[in-house]
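Peer 1: Next comes the sequence, and after it the predicted model I'd like to discuss.
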Amino acid sequence: MTAFTSDHILQRMMALHPKIIDLTLDRVWRLLEALGHPERDLPPVIHVAGTNGKGSTQAMVRAGLEAAGERVHAYTSPHLARFHERIRVAGTLISEQDLALVLDECYAANASQPITYFEITTCAALLVFAREAADTTLLEVGLGGRLDATNVVERPALTIITPVSMDHEAYLGDTLGKIAFEKAGILKRGVPCVVGPQEDAAMEVIEAQAARLGAPLIAHGQHWHAVEDRGRLVYQDETGLLDLPLPNLPGPHQIDNAGAALAALRHLGHDEAACEAAVTRAEWPARMQRLREGPLVEAAPQAELWLDGGHNPAAGRALAAHLARTQRPTHLVCGMLNTKDVAGYLRPLGSVAESLTAVPVPGETNTLPAEDTAAAARAAGLAAETASDVLSAVRGIARRAPSSRILICGSLYLAGAVLRENR
């Protein structure tokens, strides 16, 4: 057994490449070859890309498959509290012992050659999945799609593209069409793709790539529809209509995510029971997650505390649509990275929140200073102040508005810190 913990090995891996993000598949192919090409031995793969909603959609697909009795591998990123969250082996988070062993094996096989943290850890996940029997493998794209480290499966069973919007422009392009081209890079010749709601500029690119590859599309608005009707989720495709409970993941945007998951499950031949489980049993932390215990809850005992990791303008719009339906006044605690469009994220929230307390994202060198976040909030029409940390912010809101809703938001990294510390 390795003498090192997974944390120790992950720290060593961080030093193998000077850049966190460097999109190319060359290093991944080299390491996969050294490992004996585990990507060729995976159980049937469902590959999920998109800007918003891919994690929630994947969680719903997994809930439906597992309800149908399947053993499901799942790979997601980033993690929130512990790296182990990224690798779910046949339904169970990878153990510390298994994670340390496979990371050590990949580190040795890489032989100190340049490779990014995400690339080598993705190879580790694929190696684990290839060695453990399962019925399905779910792979969530890390960034983009075309050059993402997960895009190494020659013929997946199905691909899914959730809504595409502006994000990571420095890496994916400065127009919606360019970003959609990168996302559409997961399309494979002859492999069906479920497509969530898209703006016209994105859909045109996806359709063009699909036509070039002969990849059949199962597209929202054409082949399937999902709407909320009188407190129910109504889904319809060429197979027929489903009348289901609303998703247990809150927010109107989850209707579209559920629709994509249901389209995938129906295409794969699953019944109504699996579809209902997809929307009622899915769990996905930091997506409008209610916090019910821990120091933050104790600091505001009369308030509702919620946590959300959305961080781009589309996420801000989705969050605003959800908050507009709630009765309690909402006060935001927000921390963001300086690589994000803070103004675009906060603009929709100006009309649905009472105030914003800006905080730095702990432990992140790219954190946006709290003063800058507060200034952007004021520009969006929000009363704003700063606090040194989330706990101080929550205490301040609890003093002046004890029965309010407090939403911690703006960054998955901030959400991760909250989940680690609020135990």
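Peer 2: Great, that's in hand. All values reported here derive from a predicted model rather than from experimental measurement. Numbering: from 1, shown residues only.

Peer 1: use CA for all of it now, contacts and neighbours both
Peer 2: Will do.

Peer 1: Which element is encountered next along the chain beyond the host helix or strand of T357?
Peer 2: Here T357 sits within strand 355-358, counting by DSSP states H and E. Reading on from strand 355-358 to the C-terminus, the next helix or strand found by DSSP H and E is helix 370-379.

Peer 1: got a list of contacts for that following helix?
Peer 2: Contacts to helix 370-379, defined as Cα atoms under 8 Å, 6 or more residues apart in numbering, come from residues 334-336, 342-343, 346-347, 350, 356-360, 383-387.

Peer 1: so how far is that helix off the chain centroid?
Peer 2: How far helix 370-379 lies from its chain's middle: 26 Å, per Cα atoms, centre = their mean, to the nearest Å.

Peer 1: adding another structure so you can compare the two:
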Amino acid sequence: MARSDAVLERLMALHPKVIDLSLDRMHRLLAALGHPERDLPPVVHVAGTNGKGSTVATIRAGLEGAGERVHAYTSPHLARFHERIRLGGALIAEDALADVLAECEAANGDAPITYFEITTCAALLAFARTPADWTLLEVGLGGRLDATNVIAPRLCAITPVAMDHQAFLGDTLEAIAGEKAGILKRGVPCVVGPQEDEALAVIEDRAARVGAPLRIHGQDWHVGRDGDRLVFQDGDGLMDLPLPVLPGPHQIGNAGIAIAALRALGRAGGAEAAVTRTEWPARMQRLTGHPLNALAHGAELWLDGGHNPAAGRAVADTLAAMPPRATHAVAGLLRTKDAAGYFAPLASRLSGVRTVSIPGEAATLSADETAEAANRAGLAAVPSANVEAAVGDIAARAPGARILICGSLYLAGHVLRMG
């Protein structure tokens, strides 16, 4: 076991074990660590329901394409915890990760703190000690009381807000948008991605109250597809760019947020790199050279970690834009998600579903429960023992099909660890 794994295992046992949105524990531990959050390179803070990670990855590609060194903090990880922390453009090294985790553990002592809070402190400590030009922070959950909301940002961004995590953020779009808008700070500009009217109204109201200038999609900037090009326009002019390398119509909007952010940071020269060099696994990722390909017998294998109704719509739109091919899903979801709501937009795009439980996840729906949710959404779903059995069964019954493994980032991480 790596040294960082041993520390992370101990941190997993900390209390409170469940999500408990508060900033008090963060402020206490950061003070004990000497306030690393005050010594970060300029911060871009990104909240939203869907597209946060893709947007952070796209901004990072743009800044690095402009020759800048970039720290980035994202969650959750897929295969290894190290993926959450990028120092100056590279994943944090094992020794560096183990050191900052151990330092945070020692500074915290026996005081209550959540796993996400203490690991966020470790990331901020690593960022403060490593020279870079920018720090990109992805909100973990919500925004107002998220562990990342302890910094003074240079720029904020809010990606599309949708229904998710209602148990923690509220059961209306307005309530959820209010939590996301909690990252807004006086005098700090915020790029706002495509929003439902109800969510945008809440964001605009919060911005007016705190004095945060907004750059709003559809008002201050516009983005769209024109043939095989992406066209972005704002008050500074028009940009004609290649289409994003990340597949799916929804990535046009995410790319627009990233380009608007680069404009706001004075780094528009990185816009082409932003759309052409982005790497972000498990977002409609084509799997090649993976052990599952041997079971697929020529079927296309795709992987996506989206897990809420808006993500289901994004996947459905992506499938609609792909060359016609019978598509079967292998799906696993957590019981904290709206499984039927996720499947509903996919009902017209999938020829069938094999459902699985997610290995190692206590909150997973069983294969039977996920199949019931898919059936309620109008899909023909059959439980499978595991991903391998599901892929093999689809390949045998529907030769040459497209197989999409989907429903959870945790399931995606399990698949990527296989390789």
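Peer 2: Yep, it's here. Everything numeric here is computed off the predicted structure, so don't read it as measured data.

Peer 1: Report how many residues lie close to the aligned partner of A208 of the first structure in the second structure.
Peer 2: Aligning on TM-score structural alignment places A208 of the first structure opposite D205 in the second structure. Neighbours of D205 of the second structure under the rule other Cα atoms under 10 Å: 13.

Peer 1: ok, now which ones touch D205 of the second structure?
Peer 2: Neighbour list for D205 of the second structure: empty [criterion: Cα under 8 Å, 6+ apart].

Peer 1: ok, it to D146 of the second structure distance?
Peer 2: Here the criterion is Cα to Cα, to the nearest Å. By it, D205 of the second structure lies 20 Å from D146 of the second structure.

Peer 1: same thing with A396 of the second structure?
Peer 2: 46 Å.

Peer 1: Name the residue in those two with the higher neighbour count.
Peer 2: Using other Cα under 10 Å as the criterion, A396 of the second structure and D146 rank with D146 on top: 23 against 15.

Peer 1: Tell me which residue lies nearest the centroid of the first structure.
Peer 2: The first structure has G55 as the residue nearest its centroid, 3.5 Å off, counting by Cα atoms, centre = their mean.

Peer 1: What strand or helix carries that one?
Peer 2: G55 of the first structure is located in helix 54-67, with elements delineated by DSSP H and E.

Peer 1: From the contact counts, what lies against the helix or strand following that helix?
Peer 2: Moving toward the C-terminus from helix 54-67 of the first structure, the next helix or strand (DSSP H and E) is strand 72-75. The contact analysis (3 or more Cα pairs under 8 Å, 6 or more residues apart in numbering; DSSP states H and E) places strand 72-75 of the first structure against helix 54-67, strand 87-89, strand 136-140.

Peer 1: and H73 of the first structure, what is it in contact with?
Peer 2: I87, R88, V89, A90, G91, F129, A134, T136, T137, L138.

Peer 1: of those residues, closest to A68 of the first structure?
Peer 2: Set against A68 of the first structure, the nearest of these by Cα to Cα is T136 (11.8 Å).

Peer 1: What's the match for the closest one in the second structure?
Peer 2: Under the alignment by TM-score structural alignment, T136 of the first structure pairs with W134 in the second structure.

Peer 1: Thought V70 was touching its match, still the case?
Peer 2: Yes: between W134 of the second structure and V70 there is a contact under Cα atoms under 8 Å: 4.9 Å.

Peer 1: quick one, which of the two is more surrounded?
Peer 2: In this view W134 of the second structure and V70 are compared by other Cα under 10 Å, and V70 has more residues nearby, 25 against 22.

Peer 1: does that one really touch L63, like I thought?
Peer 2: Yes: between V70 of the second structure and L63 there is a contact under Cα under 8 Å: 7.2 Å.

Peer 1: what residue of the first structure takes the place of P242 of the second structure?
Peer 2: Per TM-score structural alignment, P242 of the second structure is aligned with P245.

Peer 1: ugh, wrong one, Y342 of the second structure
Peer 2: By TM-score structural alignment, Y342 of the second structure lines up with Y345.

Peer 1: quick one: that match from A318 of the first structure, how far?
Peer 2: Separation of Y345 of the first structure from A318 of the first structure (Cα to Cα): 10 Å.

Peer 1: Compare those two and say which is more crowded by neighbours.
Peer 2: When neighbours are counted by other Cα under 10 Å, Y345 of the first structure and A318 differ, and Y345 comes out ahead with 26 against 19.

Peer 1: Now that one: closest residue in space that isn't a chain neighbour?
Peer 2: Distances taken as Cα to Cα, 6 or more residues apart in numbering place P313 nearest to Y345 of the first structure, at 4.1 Å, with adjacent residues excluded.

Peer 1: show me what contacts the counterpart of the one you found in the second structure?
Peer 2: Taking TM-score structural alignment, the alignment pairs P313 of the first structure with P309 from the second structure. Counting by Cα under 8 Å, 6+ apart, P309 of the second structure touches M163, D338, A339, G341, Y342, F343, A344, P345.

Peer 1: The third one against N308, yeah?
Peer 2: By that I understand A339 of the second structure. Yes: counting by Cα under 8 Å, N308 is a contact partner of A339 of the second structure at 7.3 Å.

Peer 1: So which bit of the second structure is stretch 364-372 of the first structure matched to?
Peer 2: With TM-score structural alignment as the criterion, stretch 364-372 of the first structure aligns to 361-369.

Peer 1: number of nearby residues for the equivalent of G253 of the second structure over in the first structure?
Peer 2: In the first structure, G253 of the second structure lines up with D256, judged by TM-score structural alignment. Per other Cα under 10 Å, the neighbour tally for D256 of the first structure reads 22.

Peer 1: Give me the distance between D256 of the first structure and I206 of the first structure.
Peer 2: Taken as Cα to Cα, the span from D256 of the first structure to I206 of the first structure is 18 Å.

Peer 1: repeat for L307 of the first structure
Peer 2: 32 Å.

Peer 1: Can you list the neighbours in contact with stretch 118-137 of the first structure?
Peer 2: So stretch 118-137 of the first structure is contacted by 13, 20, 27-28, 31-32, 35, 38-39, 41-46, 70-75, 87, 89-90, 102-103, 106-107, 149-150 (Cα under 8 Å, 6+ apart).

Peer 1: and if we set it to 6 Å?
Peer 2: Identification of contacts with stretch 118-137 of the first structure by Cα atoms under 6 Å, 6 or more residues apart in numbering yields 38, 41-45, 70-74, 90, 102, 149.

Peer 1: Between all of the residues you listed, which two are separated the most?
Peer 2: Maximum distance among the contacts of stretch 118-137 of the first structure (Cα to Cα): 25.5 Å, for E70 and A149.

Peer 1: who's more crowded, the two?
Peer 2: Between E70 of the first structure and A149, A149 has the larger neighbour count (other Cα under 10 Å), namely 25 against 16.
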